[in-house]
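Asker: Based on what follows, work out the 3D shape:
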Amino acid sequence: MNGASREALAVARESLDALTDNTSADAAKLADELASVTALLDREVSLRRVLTDPAQSGEAKAELAGRLLRGQVGGESVDLVSGMVRSRWSRSRDLVDAAEELAAVADLTAAQKAGALDDVEDELFRFGRIADSNPRLRAALTDKSATAAAKGELVRSLLGGRAHPVTERLVVRLVTAPRGRSLEQGLQSLSKLAAARRDRMVAVVTSAVPLTDQQKQRLGAVLAKLYGHAMHLNLDVDPEVLGGLSVRVGDEIIDGTVADRLGEASRRMAG
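Answerer: As a prediction, the model looks like this:
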C-alpha cells in the first residue's frame, strides 16, 4: 500500500489497538468477524468499489457498511469497518487487504494477551519449514482444484492439539483464502505482523547444529545493536551449511557459513 491507503490502514490499526487494549474486548471474536468482512469484500467487487468511492461522503459509506453488517457481526466490528470506509483509499482492493491484516492482528493480539505470542511466531515459522520440506504437503495446501473446506480440514488435522489455536486459525485462513499469495509469502507476512506486536524485527538464522541458549542471547543482542531493533530469532538447523551461521533479516542476508565460503573459494578458482 502507499499514499492514502497507507494512512487509512494506520488509522484503522490505531482504532483496533485502542479497542483491544480494553480487557473486555474479545480479540479472537473480532478476528473471526473481520475475516468474514474480508471474505465479503473480496467476493463483492462492486460493494468494495462503492465503499471506497471518493465521490461518496464518508458518512454515507459508513451508513451503508453499518446497514450491511449489523446483525452479521458485532457492534465493535461494525464500528471498525465503518471507520475504515470513512477513510480515503488509493485502490478498492486495499480496503480488503486492510481488513485481512486487521483480522490477523486481532488474532495475534489474542495470543499476546494469553502470553503465547512467542509460541505462535515459532509455530508459524516451523509450519513453513515443514511445508517447504514436504512437496506433497505443500501441493495439497496450495492445490487450486481442492476445496477450501478440504484444505482447512487438512491444516486442522496437522495442527489441532499440536499448535496454539491462534496459529491454527491463521494458517487455516491463509490456505483457504490465499488471495493471490504463495504459502511462503503469506506465512512471512504473518511472521512480520507477529514481530511488530512487540516492535521487533525477524531474523531467520540457519546453523549446522542447534544454538545454545547463550549463543541465541548473544546473537540476538548483536543483531539488535546492528539493526537498532529488538530481534526475534527464527532458528533453523541445516547440516548442509557445514558450520557458521546464515542470517536473513528481510531481504538482507548475512552469510558466514562454511558452505558459502567454500562456494566462494570455488568460484574464485574457477575464475
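Asker: alpha carbons only for contacts and neighbour counts from here, please
Answerer: Will do.
Asker: For this protein, just list every one of the strands.
Answerer: Applying DSSP state E to the chain gives strands spanning 200-207, 230-237, 245-249, 252-255.
Asker: is it possible to export those strands to TSV including distance to Pro165?
Answerer: Putting the strands of the chain into TSV (distance: least, Cα to Cα, whole Å) gives the following:
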stretch	distance to Pro165
strand 200-207	22
strand 230-237	20
strand 245-249	27
strand 252-255	32
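Asker: one more, for comparison:
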Amino acid sequence: MGSATTQAIAATTQALDATSGIDLDVAGELFAAARAVGDSSQLSGALADSAAPVDARRQVVAAVFGRAVKPATASLLTTVVSQRWSSAAELVDGIEELAVRAAALAEPTADVEEELFRFSRTVAENPELELALGSRLGNADAKGALVEKLLGGRASRATTLIAASLVQQPRERRVRQLLSRATKVVADQRGRKVATVFAATPLNAAQTERLAAALSKRYGTAVSLNTVVDETVVGGLRVQIADDVIDASVSSRLADLRQRLAG
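Answerer: As a prediction, the model looks like this:
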C-alpha cells in the first residue's frame, strides 16, 4: 500500500465516522460502487487520476452515481475521489474497505469479527465451497446468493452483506484472504485488534477472559480472540496478532529441544 493510499484511507475513515445515517443500505451501495468502479478500467482510472482536477473527479461521481444512491453514500464517494490514491486498484480497495467499515457501524452490537472468522473456517474446511466461491468462471451474483443462503439466519445482516459482497469481486484474492482482511478492518473500526489463538482443545470462558486481558494489556488496546482447535499444538497456545506470533506451545518447545540436541 502506497503512502498516498494510507493517507487517503485515514481521511475517508474520518469522514465515515463523522457521517450520520450510516446503515446497511449505505454499506451495500458502497460495495456496489466498488464493484462498478473495479469493473471499469476507464472509470477507475478517471477517478484515481491525481493529475485531474478534484472538481472533475467529483463531477464524475455525481454523473455516474448521482441520485441512484443515498446522500450519505454520495458524500462518502465524493470524499474518496477527492483524495490522492497510489493506484486505481487501491482506490477500489479503499471504497471496499469503506463499505466494510460502514457495515460494522450499521450493526454495532453484532459480533461481525467472530462471524466472519467462523465463515472463513467453514470455507477452509470445505474445498468444494472454496472452489465454488473462488472460481473465476463462477457467476458473481450466484456466489453472493450462495453466501446469503449459507449465512442466512446464522449470522448478522452486516456479516452476510460483507461476505456476500466480497466474493462477488475477488480481484485475484482468495476467499479466505478477503474474509481475513475484512475481519481486521471491522476490528480496527471498533478500536481493537484480532488475535487468532491455536490450541489443542477449546478454551473455556475463564481462559478466554484471562488471555484477552493479558493481550489487551500487552498491546494497549482491546483484543478479540478467534480460537482454532489444532491438535498439532499438543499443549499450550500459539497466538498470532497481525505479524506478531507468540508461541508457547508444547510442540514448539519440543521442536526447539530437538534442534538443540541435534547440535
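Asker: related to what we said a few turns ago, and the strands of the first structure as a markdown table, adding distance to Asp97 of the first structure and mean neighbour count?
Answerer: Output for these, formatted as a markdown table (distance: least, Cα to Cα, whole Å; neighbours: other Cα atoms under 10 Å):
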| stretch | distance to Asp97 of the first structure | mean neighbour count |
| --- | --- | --- |
| strand 200-207 | 22 | 20 |
| strand 230-237 | 25 | 19 |
| strand 245-249 | 24 | 19 |
| strand 252-255 | 26 | 12 |
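Asker: For the longest helix anywhere in the first structure, which outside residues touch it?
Answerer: Using DSSP state H, we find that the single longest helix of the first structure is helix 92-113. Applying Cα atoms under 8 Å, 6 or more residues apart in numbering, the external contacts of helix 92-113 of the first structure come out as 1, 5, 9, 12-13, 16, 20, 26-28, 30-35, 37-38, 41-42, 48-49, 51-53, 81, 84-85, 89, 117, 120, 166, 170, 190, 193-194, 197.
Asker: which residues of the stretch 51-200 of the second structure fall in helices?
Answerer: 54-64, 71-81, 88-106, 112-124, 127-134, 140-151, 157-166, 175-189 (DSSP state H, counting those that start in this stretch).
Asker: Tell me which of the ones you listed sits nearest to Ala199 of the second structure.
Answerer: Smallest distance to Ala199 of the second structure across those (Cα to Cα): 14.8 Å, for helix 112-124.
Asker: when you align them, which residue in the first structure goes with Gln189 of the second structure?
Answerer: Counting by TM-score structural alignment, Gln189 of the second structure lines up with Arg197 in the first structure.
Asker: show me what contacts that match?
Answerer: Listed by Cα under 8 Å, 6+ apart, the contact partners of Arg197 of the first structure are Leu108, Thr109.
Asker: What distance do you get for it to Glu76 of the first structure?
Answerer: Note on Arg197 of the first structure: its distance to Glu76 of the first structure, by Cα to Cα, to the nearest Å, is 21 Å.
Asker: In the second structure, which residue is most central in space?
Answerer: For the second structure, the residue sitting closest to the mean C-alpha position, by Cα atoms, centre = their mean, is Ala182 at 0.9 Å.
Asker: contacting residues for it?
Answerer: Neighbouring residues of Ala182 of the second structure by Cα under 8 Å, 6+ apart: Glu97, Val100, Leu116, Ile162.
Asker: ok so, going back, in helices, which of the contacts of helix 92-113 of the first structure appear?
Answerer: Counted as lying in helices by DSSP H, out of the contacts of helix 92-113 of the first structure, are 5, 9, 12-13, 16, 20, 27-28, 30-35, 37-38, 41-42, 48-49, 51, 81, 84-85, 117, 120, 166, 170, 190, 193-194.
Asker: Could you identify the buried members of those?
Answerer: Among those, those buried by neighbour count (16 or more other Cα atoms under 10 Å) are 5, 9, 12-13, 16, 20, 27-28, 30-35, 37-38, 41-42, 48, 51, 81, 84-85, 117, 120, 166, 170, 190, 193-194.
Asker: and Ala262 of the second structure, how many residues sit next to it?
Answerer: Residues near Ala262 of the second structure, counting by other Cα atoms under 10 Å, number 7.
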